[in-house]
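**Student:** just coords:
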C-alpha cells in the first residue's frame, strides 16, 4: 500500500530534531532505521503530519563504557550491537537476543533505540531491557531525563516518551558473572515471537541466588515474571527450576490472535522459562 502524505525533515543534530518534534506536537513521528515505522505507514496504521528522520545524527550512534554501565546510542543498529565486543563481554543477554531479531537485512537497518521506542510487546528487545534493568535517556525542550525500563513501556505501542522528546541513549548495567539465555517460540523463521523469555541468572554451588525473567508478548507491554523470579531464589536443580517456572505466567494477560490463545501462550511461557533458566544456569 501507499503511505498517506506527510511532511519530511532530516535534522542535523539532536537539538534540531527536538525543535522539529516540539513544533509538530503529537502529529510527528521519528524515523530511525525505519523497520518499525515504515510498515505502519504502508499499512496506514499511522498518519503523521511530519516524519523527523534522525538517521544521520552521528551523536546518536556508538557504544562505550561508563563505569559499571554500557552506554549505547539510540541509533546504534542491531548489527553493531550484536558484534560489539563490549556488549558481548558485559551484556551477553542483549547480544543473544539481538541475534534473533528478524534477519540480517533488518538488523543492518533497525536500531536498538527504535525497537524500544516502538514499544511493541512482541518485539524481542523490550523484554530484554526489562530483564537487564536498563535505563533510557531521553531529551526534550526541558532537557534530559532518565527513565527506568520498568516505567518506559506504558501500553501497546505506547511509551513514556512525550511527543516532543527523543530517545538518545540506552544504559545497560554490566552483568558480568551472570548466566543468560533468550528463548523464543515463533511460527516461522524471522517472524515475531509468539512468546519469548529473557533469562538472567546468578548461581553458586548452593543454587540460584537471583533470577530476572523478561517476557515477550505476554501482555500489552513487555513484562517481568516476578512470581517466577521469587520462586527461583534458592532453586538448586532442574526439578526446582521446573517447579518455579510454573509461576511464569502469573500476572500476565496474553492476547488471543491467529498465533494462539491466551492459554497456549501461558503454557509457552512456563515451558520457555524452564528452558531459558536451565540454560542460563548451566543446568540444561
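**Tutor:** Cool, the structure landed. Everything numeric in this text was worked out from a predicted model, so none of it was measured.
**Student:** C-alpha only now, for contacts and for neighbours.
**Tutor:** Fine.
**Student:** Wait, a helix at residue 163?
**Tutor:** No: going by DSSP: H, G, I helix; E, B strand; the rest coil, the assignment for residue 163 is coil, not a helix.
**Student:** That one: how many residues sit nearby?
**Tutor:** 17 (other Cα atoms under 10 Å).
**Student:** Next, the nearest residue to it once chain neighbours are set aside: secondary structure please.
**Tutor:** Spatial nearest neighbour of residue 163, excluding adjacent residues (Cα to Cα, 6 or more residues apart in numbering): residue 26 at 5.3 Å. Recorded secondary structure, residue 26: helix (three-state DSSP).
**Student:** cool, and residue 171?
**Tutor:** Looking at residue 171 with three-state DSSP, the answer is strand.
**Student:** Quickly find the element holding the nearest residue to it once chain neighbours are set aside.
**Tutor:** Counting by Cα to Cα, 6+ apart, residue 171 lies nearest to residue 71, which is 4.6 Å off, once chain neighbours are set aside. In the assignment (DSSP states H and E), residue 71 maps to strand 69-73.
**Student:** Return the distance of that strand from the chain's centre.
**Tutor:** Strand 69-73 sits 14 Å away from the centroid of its parent chain (Cα atoms, centre = their mean, to the nearest Å).
**Student:** what does stretch 158-169 give?
**Tutor:** With Cα atoms, centre = their mean, you get 15 Å for stretch 158-169.
**Student:** ok, structure two:
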C-alpha cells in the first residue's frame, strides 16, 4: 500500500516548523527518523493532512551531557547516542537500552525522541525515561514546556504532545550516587519487540544496604509500568537481598495483556524472572560504584 495524500513541508528553522505545525493543527505529523511513522503511513494506519519533515533542523541533533544528566535533541539518532562515550559515562542505562533497540540499520536512522513521541509500551526508551524520572521538552510557537515521564505517556501510542507542539528534546537524569542500573528483556529474536522487559535502578546507602529499588516494565501494560520494590527488599545489604521477594512484588504489581505472542500469565512470569536478574545486576553495579 501507499500513503494517503498529504502536503509535505520541509521547514528550514525551528520557528518555521512550529508555525507549520500550528497551522496544521490536528492534521499535522512530524517526520524525523521515520522508522515507525513511514510503515504506519504506508499501511494507512496514519493519514495526516500535513507531514512536517524536521530533518533540516540541524540544531536539534545535539546531544549534551549536562551537570544533572543527558539532554538528547529531537534529531539525535539512536546510533549517535549509543556510541557516545560521554553519554555512556553520564547515564550507562541509555547505552544498554539502545543496544536492544531493533537492528543497527534501524538505529542509524531512528531517533531517541521520536521513539519517546511514538509512545509504544513495547519499546525500550519509554521505560528508561520513566525509570529515571526524565522529561520531554515540548515547544510550540511562543511557548515551551517540560513534561515529566509520568505524565508524558498517556496510553498505547499516545502521549501528552498536543496539536501544534514539537518534541524538541528529552532529558535523562544522571544516576544518583552509589547506584546501579540494568536492563534485561526477552524477545523471540534479537531486535524484535520484547515479550517482556525490565529496566532496574538500585541505590545503596553508605553501609551498602538497599536504600531504594525500582523497576520499569516493557510490554507489561498500556504505558511504561513503574514499580517501587524497596519494601520487598527490607533494607538488606545488596549481597544478601531477597531478590525473589522483589520479583514476586513485580509479578503482583502488573496486569499485562495477552496477544498472539504471549499469554498474560507468561508475561507476568517473565517479568518476575527478568526483574530478579536486573535488580541483582543493578545492585552489583551499585556496590562497585
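**Tutor:** It's in. Note that the coordinates shown come from a computational prediction; the quantities given were computed from them, not determined experimentally.
**Student:** List the contacts of residue 128 of structure 2.
**Tutor:** 93, 94, 97, 199, 216 (Cα atoms under 8 Å, 6 or more residues apart in numbering).
**Student:** Farthest pair within those residues?
**Tutor:** 94 and 216 (13.7 Å; Cα to Cα).
**Student:** just so I have it, where are all the helices in the stretch 151-289 of structure 2?
**Tutor:** 230-233, 243-252, 264-288 (DSSP state H, counting those that start in this stretch).
**Student:** what would the ones you listed look like in a markdown table with distance to residue 114 of structure 2 and mean neighbour count?
**Tutor:** A markdown table is the format used below for those (distance: least, Cα to Cα, whole Å; neighbours: other Cα atoms under 10 Å):
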| stretch | distance to residue 114 of structure 2 | mean neighbour count |
| --- | --- | --- |
| helix 230-233 | 32 | 18 |
| helix 243-252 | 28 | 20 |
| helix 264-288 | 26 | 22 |
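**Student:** Distance to residue 152 of structure 2 added to those, as TSV?
**Tutor:** As requested, those are exported to TSV (distance: least, Cα to Cα, whole Å):
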stretch	distance to residue 152 of structure 2
helix 230-233	25
helix 243-252	22
helix 264-288	23
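**Student:** Which of the ones you listed sits closest to residue 116 of structure 2?
**Tutor:** Of all the helices of the stretch 151-289 of structure 2, helix 264-288 comes closest under Cα to Cα, at 21.7 Å.
**Student:** Can you tell me what sits against that closest one?
**Tutor:** 178-186, 195-204, 208, 213, 215, 217, 220, 238-239, 243-244, 246-248, 250-251, 254-258.
**Student:** The same query, at a cut-off of 7 Å, please.
**Tutor:** Contacting residues not belonging to helix 264-288 of structure 2 are listed as 178-185, 195-204, 208, 238, 243-244, 246-248, 250-251, 256-258 [Cα atoms under 7 Å, 6 or more residues apart in numbering].
**Student:** One more: stretch 56-68 of structure 1?
**Tutor:** So stretch 56-68 of structure 1 is in contact with 12, 13, 70, 71, 72, 73, 74, 75, 76, 168, 173, 174, going by Cα under 7 Å, 6+ apart.
**Student:** What of stretch 81-93 of structure 2?
**Tutor:** 65, 69, 70, 94, 95, 98, 174, 175, 181, 182.
**Student:** Residue 199 is in contact with the last one, correct?
**Tutor:** Yes: with contacts counted by Cα atoms under 7 Å, residue 182 of structure 2 reaches residue 199, the gap being 5.8 Å.
**Student:** Comparing the two, which shows the higher neighbour count?
**Tutor:** Each of residue 182 of structure 2 and residue 199 has its neighbours counted (other Cα under 10 Å); residue 199 has more, 30 against 25.
**Student:** That one -> structure 1?
**Tutor:** Taking TM-score structural alignment, residue 199 of structure 2 has residue 198 as its aligned residue in structure 1.
**Student:** quick one: contacts for that match?
**Tutor:** Counting by Cα under 7 Å, 6+ apart, the residues that residue 198 of structure 1 touches are 127, 128, 131, 181, 182, 183, 213, 214, 215.
**Student:** any chance of these in CSV, plus distance to residue 83 of structure 1?
**Tutor:** What follows is the contacts of residue 198 of structure 1, written out as CSV (distance: Cα to Cα, whole Å):
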residue, distance to residue 83 of structure 1
127, 20
128, 17
131, 21
181, 17
182, 17
183, 20
213, 24
214, 23
215, 24
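**Student:** now for the residues you listed, which pair is the farthest apart?
**Tutor:** 131 and 183 (13.2 Å).
**Student:** For PyMOL, what selects the buried ones among the contacts of residue 198 of structure 1?
**Tutor:** Here is the PyMOL command that selects the buried residues among the contacts of residue 198 of structure 1 (16 or more other Cα atoms under 10 Å):
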select buried, resi 127+128+131+181+182+183+213+214+215
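**Student:** Now intersect the contacts of residue 198 of structure 1 with the strands, please.
**Tutor:** 181, 182, 183, 213, 214, 215 (DSSP state E).
**Student:** Tell me the spacing between the match of residue 199 of structure 2 and residue 213 of structure 1.
**Tutor:** 6 Å (Cα to Cα, to the nearest Å).
**Student:** that older thread, quick check: what element follows the strand holding residue 71 of structure 1 along the chain?
**Tutor:** helix 78-83.
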